[in-house]
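K.L.:
Task: produce atomic coordinates for the following.
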Amino acid sequence: MTKEIWQADTRDVDAIVNGRHSNPFAFLGLQEVAGNWVLRAFIPHAEMVTAFTLDGTELGHLFPRHPSGFFEGKVTVDRRQPIRYRAKNAGGEWDVYDPYSFGPVLGPMDDYYIGEGSHLRLFDKLGAHEMEFEGIHGTHFAVWAPNAQRVSVVGPFNEWDGRRNPMRNRFETGIWEVFVPILGTGTLYKFEIVGPDGVVLPLKADPFARQSELRPRTASVVPDPTPFTWTDAKYIEERATRDWRRTPMSIYEVHLGSWRRRPDGGFLTYDQLAEQLVPYAADMGYTHIELLPISEHPFDPSWGYQPTGLYAPTARFGDPAAFARFVNAAHEAGLGIILDWVPAHFPTDAHGLAHFDGTALYEHADPRQGYHPDWNTAIYNFGRKEVVSFLVNNALYWLEKFHIDGLRVDAVASMLYLDYSRKPGQWVPNQHGGNENLEAVEFLRRVNTEAYRLHPGTFMIAEESTAWPGVSQPVHTGGLGFGFKWNMGFMNDTLRFMSREPVHRKFHHNDMTFGAVYAFSENFVLPLSHDEVVHGKGSLLEKMPGDDWQQFANLRAYYAFMWGHPGKKLLFMGQEFAQREEWADGKSLDWYLLEAGMHEGTRRLIADLNLAYRQLPALHERDCEPDGFEWVIGNDHANSVLAWLRKAPGADPVLVISNFTPVPRNGYKVPMPLVGKWIERINTDAGWYSGSNTGNQGAVEAYAVEGRHWPAEAELYLPPLSTLFLKFEPE
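P.N.:
I've put the predicted structure just below:
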């Protein structure tokens, strides 16, 4: 039989059937060849194929060209248009809509901004998006894999066969895309990638997947495109007016998988957490809930810090809409939601980002730059504009699509220093010979700038443990542009002091005062986080010395010391009721402890501290500024007593005084700034908190004195192991 001029070359047919064709869109579907319109389709299992237009007009039968299911035929049409095939075999018949009769979804402006690295809506373009396109419903898939020879979208819809839906290569950007008709919400998919060496890689999950399968399965899921109906407009509007440096910020840090479990040991869902966690945190007086990472991750004991799906809320607790309902419920209760965000590194699971297109794409190729020795993970290549765009867009995605209030950026120190956790010779200096990761610095400045520019009222927090200057200073003044920085020094120093026997504390008084030396060098959050109560460190209660009564008294005094100290507050779940055992991610907190008075007393104290912190401007309006703090007694080493004032313009001052020995101090003289009545707003020894119920009968009187530095003085009773808040009460 003579080969017609419009018929395909056998080599092209073999390339399609073997999944090796370099440009399937130039060959499959409706093609104009030598003045003829030709249809070509690869439909495995089909024995007969008939072509139709979308309006049902039959175009004729296609002829088999290869036993694996390649069909071809000349048709009479006047233009390029979508095509439907009716395929048949001995078992029945089915419809196939031709992806190769559709044009590209991405446009030249996408190419331009992607190429420039300035595209700020990649999450609307890449990944999987269900849509109407050229008159038919389906899903558009797009993925960046510039070094791949072929990329295909695969799933149950095509028997995970990478030959069936190869994608269009947009050569200028390295983006591959295809619109697959009919597919929609709930479709499972991955990408099959042929690397530059011709090797088919393990199937890859979608880096931009907005929904994932529940582990241990790892496929991406086409999400429901229905927009979520938010009811938090008033909260968002009010949030945009906030200056968080001068606003109360008391953060409840939570691991969703172990805050509380169902009776059968299973996880609570996002909806159940909205019903239980949100009102609990609101009743406790917190302003924010901070979630350990909820981006999809394969390994529960990583606590989310090794994410494989940065854009997908983990399926452990429900779907993306359920997570949105959780955030919405928090906002309706007046609570903000902060997410732990992990742009420093990623795990090397085969379905993840590692060697994504067969090359070191998201990571550095040189292990001295691209491998993290502490965590056995890959480090992002912050010098690559596409990688920076991926991460910047991810931050903006959470802030926009889920109304997140802030991102706490994990492991910033590991990003800033090229020699982090490395020995000499194991790292590559920057262009100036230094150890600063200049590309990571620019990335952090960019993501912070865009977050604050596009989402007023949100904030960025750095977990940064070194003395890098200007972490929470604006970018235009040379800073990194974060709103806040975790104060790891405060946490380390004060916990070390509190863990000592009281008789020894007088020799380490500086541990409690040193924090005030640098308290205003950054905008600080004071963190008592999950990191302090794992890996054999014990719970906060276990760190305290003495018998049971002294341990609780120490802890209560310490909490009030922290709430009275300049800086925003953060406390990990369970510590608000003095969890006895260190945190275990595989089980619920020990809520039964609240039946015991000492534990319930500690919970009451945290609620009252939060209330005082929110109600008294002196305690929060100058958290990050030196004019809000003044030492009153800083050098009474012998008695381990500390006292200071918290102040704010136009507000009544608050005196905070701590006695860190089990010895009560009667008639203890304290200089005061104002003559008159001072109300005992907090007394951690109160019976309400299961203390010994000693104190100053609710108030003290400050009397005028002459010839002293301070104009007044009061005689106080300092209960053992206690902290008092005394608020000036004007006549």
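
K.L.:
going forward, measure contacts and count neighbours with C-alpha atoms only.
P.N.:
OK.

K.L.:
For the nearest residue to V327 once chain neighbours are set aside, which residues are in contact?
P.N.:
In space, and not counting its chain neighbours, V327 is closest to I337: 6.6 Å by Cα to Cα, 6 or more residues apart in numbering. Counting by Cα atoms under 8 Å, 6 or more residues apart in numbering, I337 touches H288, I289, E290, L291, V327, A330, I404, D405, G406.

K.L.:
Following up with a second sequence; could you model it the same way so I can compare the two?
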Amino acid sequence: MATGPQLARNDREALNRGRMGHPFAVLGPKAHDGGLWLTAFHPGLAALSAVTGAGVIPLDRVEGDIFAGPIPDGPYRLRAQSGAGAEWDFDDPYRFGPVLGEMDLHLLAEGTHRRLWQALGAHPMTHEGVAGTHFAVWAPNARRVSVIGDFNEWDGRRHPMRRVGQGVWEIFLPGPGDGALYKYEILDQSGAVTQKADPVGFGSQHPPEKASIVRDIAGYGWRDDAWMGSRAEAQDRRAPISIYEVHPGSWRRRWDQNGRPLSYRELARDLVAYAKDMGFTHLELMPVSEFPFDGSWGYQPVGLYAPTIRFGPPHEFRDLVDAAHQAGLGVLLDWVPGHFPTDPHGLARFDGTALYEHADPREGFHQDWNTLIYNYGRTEVQNFLTANALYWLEEYHIDGLRVDAVASMLYRDYSRRDGEWVPNRDGGRENYEAIAFLQAMNVQTYGQHPGIMTVAEESTSFPMVSAPVDMGGLGFGFKWNMGWMNDTLRYMAHDPVHRRHHHDLMSFGLVYAFSENFILPISHDEVVHGKGSMLRKMPGDAWQQFANLRAYYGFMWGHPGKKLIFMGCEFAQPEEWNHDGELNWHAAAQAPHQGVQALVRDLNRIYRETPALHRRDADPGGFQWIATDPAQSTYVWQRIGEAGDPPVVVACNFTPVPRTGFRIGMPRPGPWREAINTDAAIYGGSGMGNMGGVSADGPGQDGQPASAAVTLPPLSVVIFVADDRN
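P.N.:
Sure, this is the predicted structure:
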């Protein structure tokens, strides 16, 4: 046996027992006596040799599965021999230098690495002339971190990683590339060993399998330059924004293939064409970040950087976004930075400590959802999340993020009783760290990608959600108007005979309608968990239910605020949404449902084509009440555009009593076109109406300079647009 540097006994034991925390200090080539001394650890081999320019040099077995011996200075590979006599050559990962540079490590330690995903995760690359994959993960409190995968028999002893910087572990493995399965095996300070998916992994196995997958996300050929160049105008608060919210797994299914959901590429073809035909301006996808449990609908993600494999790999998700952009549709993602599940392969106690979450369950555990809460006060965690927002915008050309459960982030006592929460430093309930995180996220996303939009699902009256950060706001572009949704649906649930007693439910939203940049949401949350479908929320017989729903949609599209509607609601699906099935497209082919669908299509068209219906959505000067009458359950208002925009009058009748000769004030005399009548026969209504328009030739009324006698059909909304065509 050749003599050379002797491994300390504790290092030999650590290698053989899988406890080695500093592998590059003992493995690989070390200068020795004018040449190199090579130490390698490879379990299960009968023999190991070094293949050098001077020939094949056998290495001696030192102890257990440790091999060592002298080799000449210069390049080398390893040759393994199995007990059955098979031989193969491979590169030694412990001969390669680090990939991460000083700037990466500095930014990671500082918590300011805006391209975090370019440093951490698994990246196929050529390093020092050899093809392989670079792995890097943050686990500051681990004793040892190894890459395990289908390339090393899932054996954590084989590829322990190098610790660099402040708690980052990295290694370049020659050989594994796109499609390789892997996890991180972590030895914590207590001696426990866990296997974790990659927090910054770009791909995952199909649940319930839990491994990450190496995905090469470089080099996609985008064809959406025209959309990206016009996006800022299309997403401005003055623009018409009508959003179709979609759960990709249950929009349609392939029943000829065992009921599987559509792939990203099939959605790129079918969903994009449908949304375009329906006149929507945006798709909003419920969370696509990888998640283990279908029943969470994606709202309990474990892989924030991985588009779910349920519908295809990352490039095919890009195909969906690219197709939407080429069709002139924006794509928003539901994004979940508020909590994460306790699944053992996820972020929970990632390195044996409360790394991403708070250790104290009064701060770190969501009682409502049995999930964990991010520690927003930790700079590395805030960096992980803000970089993730940038990742979707940059790598996938996503046009905006709808941030889930913002209210639960803003308040430390959210859904908690006294004694179950920790006050802030001033003794209050506001979560200062979460507020700072949301502000930082909005500053960075809008700063790095002008023209995107961020949307807050925020159900309280927290002030200035959509105000700029430099004015003291949270910095969101828009906020869901949950109060409007709750009030108006309560009103619509009442029998029309009783609506006169609840008249303010429909008008109260205008008291605060311009305090934020609002989106009016009819989301998936309104058609699950026993709440009934939108159609079944409506009172009366079948005809009245459809009429009520059509009127409600007319009211919504005529009301200030951008629009959002969940899939299936646009054709009055009769059942609640079922994430395990698909929408009831059989019902959609029936006349009354087709009528609602046609109405939504026309509402979207009129909304887009009529500036007064969208340009001043967030401006109180863009709205004026004309008349409301609780006794008759009628509402009349005007929408006012910018100079030169034809004004709009919206008249609502929420009783089944038709009102003919109903005189309303009009902002100007002359002809007014009946742009929408929700009771039109083509929508399944009775066909009452105004023969295409009215003339405001009557005397001033309701504070307006003119008036017109109009017909308000039963349970209807009629939208009039000043006719400038003559």
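
K.L.:
before we move on, back to that, check the mean deviation of the helix or strand that contains the residue nearest to V327 of the first structure from the second structure.
P.N.:
Take DSSP states H and E as the rule and I337 of the first structure turns out to sit in strand 336-341. Superposing on the second structure and averaging over aligned pairs (mean Cα distance after the TM-score superposition for the first structure), strand 336-341 of the first structure comes out at 0.4 Å.

K.L.:
In the second structure, which residues correspond to that strand?
P.N.:
Against the second structure, the aligned range for strand 336-341 of the first structure is residues 330-335 (TM-score structural alignment).

K.L.:
next one: stretch 363-373 of the first structure
P.N.:
Mapped onto the second structure using TM-score structural alignment, stretch 363-373 of the first structure covers residues 357-367.

K.L.:
Centre of the chain to that stretch, how far?
P.N.:
23 Å (Cα atoms, centre = their mean, to the nearest Å).

K.L.:
Mind listing what's buried along that stretch?
P.N.:
For stretch 357-367 of the second structure, a neighbour-count test (16 or more other Cα atoms under 10 Å) marks E357, H358, A359, R362, E363, G364, F365, H366 as buried.

K.L.:
Now the terminal residues of that stretch, how far apart.
P.N.:
14 Å (Cα to Cα, to the nearest Å).

K.L.:
And for it, what's in contact with it?
P.N.:
339, 348-349, 353, 371-375, 412, 415-416, 420-422.

K.L.:
Please look at R608 of the second structure and P240 and confirm they touch.
P.N.:
Yes: contact status for R608 of the second structure versus P240: in contact at 5.4 Å, counting by Cα atoms under 8 Å.

K.L.:
overlap in contacts of the two?
P.N.:
H614.

K.L.:
how close does V441 of the first structure get to P367 of the first structure?
P.N.:
20 Å.

K.L.:
In the first structure, point out the residues matching the longest helix along the second structure.
P.N.:
If you go by DSSP state H, the second structure has its longest helix at helix 591-609. Counting by TM-score structural alignment, helix 591-609 of the second structure falls onto residues 597-615 of the first structure.

K.L.:
in which helix or strand would I find the equivalent of N448 of the first structure over in the second structure?
P.N.:
In the second structure, the residue paired with N448 of the first structure is N442, using TM-score structural alignment. If you go by DSSP H and E, N442 of the second structure is part of helix 432-448.

K.L.:
which parts of that helix are buried?
P.N.:
432-446.

K.L.:
Check stretch 278-288 of the second structure too.
P.N.:
Quick answer for stretch 278-288 of the second structure (16+ other Cα under 10 Å): M278, G279, F280, T281, H282, L283, E284, L285, M286, P287, V288.

K.L.:
what's the closest non-adjacent residue to whichever residue in the first structure pairs up with the second one?
P.N.:
Residue correspondence to the first structure (TM-score structural alignment): G279 of the second structure is matched to G285. Nearest in space to G285 of the first structure, with sequence neighbours left out and distances taken as Cα to Cα, 6+ apart, is N610 at 5.2 Å.

K.L.:
which residues touch that neighbour?
P.N.:
Counting by Cα under 8 Å, 6+ apart, N610 of the first structure touches S250, M284, G285, Y286, W563.

K.L.:
what does G285 of the first structure give?
P.N.:
Contacts of G285 of the first structure (Cα under 8 Å, 6+ apart): S250, A607, D608, N610, L611.

K.L.:
Aligned counterpart of G219 of the second structure in the first structure, please.
P.N.:
Match for G219 of the second structure (TM-score structural alignment): P227.

K.L.:
rewinding a little: just curious, which of the contacts of G285 of the first structure is nearest to I182 of the first structure?
P.N.:
S250 (47.9 Å; Cα to Cα).

K.L.:
Would you quantify the distance from the corresponding residue of the second structure for that closest one to I398 of the second structure?
P.N.:
By TM-score structural alignment, S250 of the first structure lines up with S242 in the second structure. Distance of S242 of the second structure to I398 of the second structure, computed by Cα to Cα: 17 Å.

K.L.:
again, but for A323 of the second structure
P.N.:
Counting by Cα to Cα - A323 of the second structure and I398 of the second structure are separated by 12 Å.

K.L.:
how about the match of G279 of the second structure, secondary structure?
P.N.:
For G285 of the first structure, the assignment made with DSSP: H, G, I helix; E, B strand; the rest coil gives coil.

K.L.:
ditto for G198 of the first structure
P.N.:
Applying three-state DSSP: G198 of the first structure is coil.

K.L.:
coming back round to it: C-terminal to the helix holding N442 of the second structure, what's the next element?
P.N.:
Criterion used, DSSP H and E; the element after helix 432-448 of the second structure is strand 453-456.

K.L.:
matching residues in the first structure for that next one?
P.N.:
So strand 453-456 of the second structure is aligned with residues 459-462, judged by TM-score structural alignment.

K.L.:
Please apply the same query to stretch 382-398 of the second structure.
P.N.:
Using TM-score structural alignment, stretch 382-398 of the second structure pairs with 388-404 in the first structure.

K.L.:
Next one: N492 of the first structure from V342 of the first structure, what distance?
P.N.:
According to Cα to Cα, N492 of the first structure and V342 of the first structure sit 23 Å apart.
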